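Q: this one's structure only:
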């Protein structure tokens, strides 16, 4: 059997060539797709490949899809089994589905996005099963060692958040007020609502709240409420009983029960549907959950921290979010400022993110040039810290020198005119000034962006812009554009 590839491996079994080709086209971007036109070919693939998911058509020559998947369950039980069919007319199929331990029954015509989502979840289930098996073995062979390692990891996390909240910032940062509020609120067992744009560090703040609380020794679990439809979200949070729905082949404990005694972080809470808002409100009010397919409720003791990039009070006024649920979630509201409002933090953040990227990617550099830092400070970072992280990873991968220069930055970042660089005294707000001033501002931005890309090689920049070297030099003098020396702070 070959080793796993970077993409999850999905085996598609269908005797119809056209249907097989359609499925391959739909799935090829995200999955390593293996194909088979009958059960014999499929078995041959399973014997030589590391397959995470088997997606099989119900109607096949010689045997049915359900019968084949029953055989797969016996020989390759770790593979997640799914069936696809246009026939949903008999209870026998449903019974057979349960006997074969099939994860999901996909009906024709299927929707590409829904099918991809189902396969993503199936691959995630496969990975969780593997982790569970490994954990079970380790628990049996060395329970004392595992418990000690887990305890050490929790202590390490707690120490990190006790000393600096895990949030990188300067002494004069706007984040200081946020971190002070987090520390003040953490010990009190009340729900907290974290608000702010995407990428501002809401999950990091949630972890700081947890590890500074009295629940720090108990689990901290995370769920993105905007990533799943209601049915899957309900099963993830509240769990389910075997047979609750097609593919529920065993009992599953929900995240609320797993986090019992600890903290549940519900990200993107503003994306909840009205129907699910009612279900969540009941859990928060009663302190109990009811798994899907169960007639009994189970008591849970968790602290809920929620986060959203929406203005929830406005959503309440518009009737899209329940007012009673809002007040259940927002005993305390903490708003995280966007990165553009804390430019002084960008340098220390960039250096911290670079250190992590070097460790993860195994590539070392000395740091950033002053010019690169100046450009990063001038840009408004619509994606906040997450966008900054991606930009730094890109610079590290593409860089060839000891120092990461501004020429490695994306064009959108370079178009910002750093205030740290001596430049013409032009207004930055495009809505102000005369036409001549606005045109000059655009010209200055274009000149500087071009020079940075060519590492201040004036001959190449002049050639690209259709200028003579004398003409370019005159414009640089006119706008006061000068290069910042490429020095920086080593790590």
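A: Okay, I see it. Remember, it's a predicted structure, so these values are computed and weren't measured experimentally.
Q: drop to CA atoms for contacts and neighbour counts, all remaining ones
A: Fine.
Q: show me what the helix or strand harbouring residue 154 is packed against.
A: In this assignment (DSSP states H and E), residue 154 forms part of helix 143-164. On a contact count with 3 or more Cα pairs under 8 Å, 6 or more residues apart in numbering; DSSP states H and E, helix 143-164 meets helix 202-211.
Q: helix or strand next in line after the helix it packs on, which one?
A: Counting by DSSP H and E, the element after helix 202-211 in chain order, helix or strand, is strand 220-224.
Q: next SSE after that following strand?
A: Downstream of strand 220-224, the next assigned helix or strand under DSSP H and E is helix 230-238.
Q: which other helices and strands contact the next helix or strand after the helix holding residue 154?
A: The C-terminal neighbour of helix 143-164 among helices and strands, as given by DSSP H and E, is helix 175-185. Under the contact criterion of 3+ Cα pairs under 8 Å, 6+ apart, helix 175-185 touches helix 202-211, strand 332-335.
Q: next up, a structure to set beside the first:
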């Protein structure tokens, strides 16, 4: 995708309106292609290379082929092309129905210039993220999971994997639960000279101390009741490869000392054995704990920390990289669709809006669960906000006003109008801040302002 020249296809039978839109968008740096009908739009499309246009702006009502029919044709010929619809104010219901068939968003005519540019910028960014997702899949080459994200935080993580992977240094991966620490460990292993050898994983929090010790270092026949034969530990099983110690902050103090010796001297002593066994492994560890605080509290050895943390890779939580949400959603829905034998073609903008305003305590793991729930419950191939659980949707704007709000007026419409007036006043008429405060998208706010005659306030 050429990020230097953004191209939009404007389809409208009104030549004057096309001229006005062209002037606004060219001033904002867009390359504008024009068509006066659906049929002409398809002819223009046939003359463009596969990646163009990046976005289409389509009038709903046109002679001959209408906007909804053109939407289907565009998606058939350019899968993934974001289509923004232009509709008369009284036909919003039709546009909403079109969004269920895959339209990216809609604007009412005449569209506010700033809102027009904002929606097209958003649709272009969505298209860019889809293309980035495809690039990441190709780069993965079917070799395993990839870290999804195009923001600065995840780009830095990938850069550190590329730098640290080929080395023999121990790496400590830091991040909250559900951020993808295991994926980073897999990336480090694949980037190393040990990639052809095993990657052995151990969750230090999942086993009691006695079992964890035998799992790590193995045991000899007769070491304890039931030990009827020698069993190699994970250090031996990972010979020549990588040993991933997940949740290392949960390791008991006694085992920390034995692990430190294994790292320093490159030998392990199986339980009940009298002879040390040499090891050749690279250790990658991960934790969601603050190890500096654990060291200060005497629960984690400082010397072990410095052995493990030759290099640290910190994974940002999902709430700090919401710009990656469209890319993550696309990637996860593809994976979940294959798992559940159900294809989801797109998600409604309101669905993404709700996801972007949630704080995601469970990070990407929680996002995957939410998406799988929505996919299973959906009766179409487009996911809408009604499929999200209550904790994602949050309180309705009327509920968000709190006990200090004045007594409710006679009708629900009057209450909603007064809530909008109060919110606008509280934020000096700034629409973006007002929309954020009410927990709704800017498009929804614009629709409500027009509905209640508040656009000139």
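A: Sure thing, it's come through. None of these values were measured; they are calculated from a predicted model.
Q: and the TM-score between them?
A: After superposition, the two chains reach a TM-score of 0.58 (TM-score structural alignment, normalised by the length of the second structure), with 290 aligned residues with a Cα RMSD of 3.0 Å.
Q: just say which of the helices and strands packed on helix 175-185 of the first structure is most tucked in.
A: helix 202-211 (a mean of 24; mean count of other Cα atoms under 10 Å).
Q: which part of the second structure matches it?
A: Mapping helix 202-211 of the first structure onto the second structure (TM-score structural alignment) gives residues 181-190.
Q: what's the mean distance for that stretch versus the first structure?
A: Superposing on the first structure and averaging over aligned pairs (mean Cα distance after the TM-score superposition for the first structure), stretch 181-190 of the second structure comes out at 0.6 Å.
Q: contacts for that stretch?
A: 145-147, 161-162, 164-166, 173-175, 195, 199, 241-242, 244, 246, 284, 286, 315 (Cα atoms under 8 Å, 6 or more residues apart in numbering).
Q: cool, stretch 372-379 of the second structure as well?
A: Stretch 372-379 of the second structure has contacts (Cα under 8 Å, 6+ apart) with 333, 336, 337, 340, 342, 344, 383, 387, 388.
Q: with secondary structure, distance to residue 352 of the second structure and neighbour count added, can I get those in JSON lines?
A: JSON lines is the format used below for the contacts of stretch 372-379 of the second structure (DSSP: H, G, I helix; E, B strand; the rest coil; distance: Cα to Cα, whole Å; neighbours: other Cα atoms under 10 Å):
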{"residue": "333", "secondary structure": "helix", "distance to residue 352 of the second structure": "13", "neighbour count": "22"}
{"residue": "336", "secondary structure": "helix", "distance to residue 352 of the second structure": "17", "neighbour count": "20"}
{"residue": "337", "secondary structure": "helix", "distance to residue 352 of the second structure": "18", "neighbour count": "17"}
{"residue": "340", "secondary structure": "helix", "distance to residue 352 of the second structure": "21", "neighbour count": "11"}
{"residue": "342", "secondary structure": "coil", "distance to residue 352 of the second structure": "20", "neighbour count": "16"}
{"residue": "344", "secondary structure": "coil", "distance to residue 352 of the second structure": "14", "neighbour count": "16"}
{"residue": "383", "secondary structure": "strand", "distance to residue 352 of the second structure": "10", "neighbour count": "25"}
{"residue": "387", "secondary structure": "helix", "distance to residue 352 of the second structure": "12", "neighbour count": "17"}
{"residue": "388", "secondary structure": "coil", "distance to residue 352 of the second structure": "10", "neighbour count": "18"}
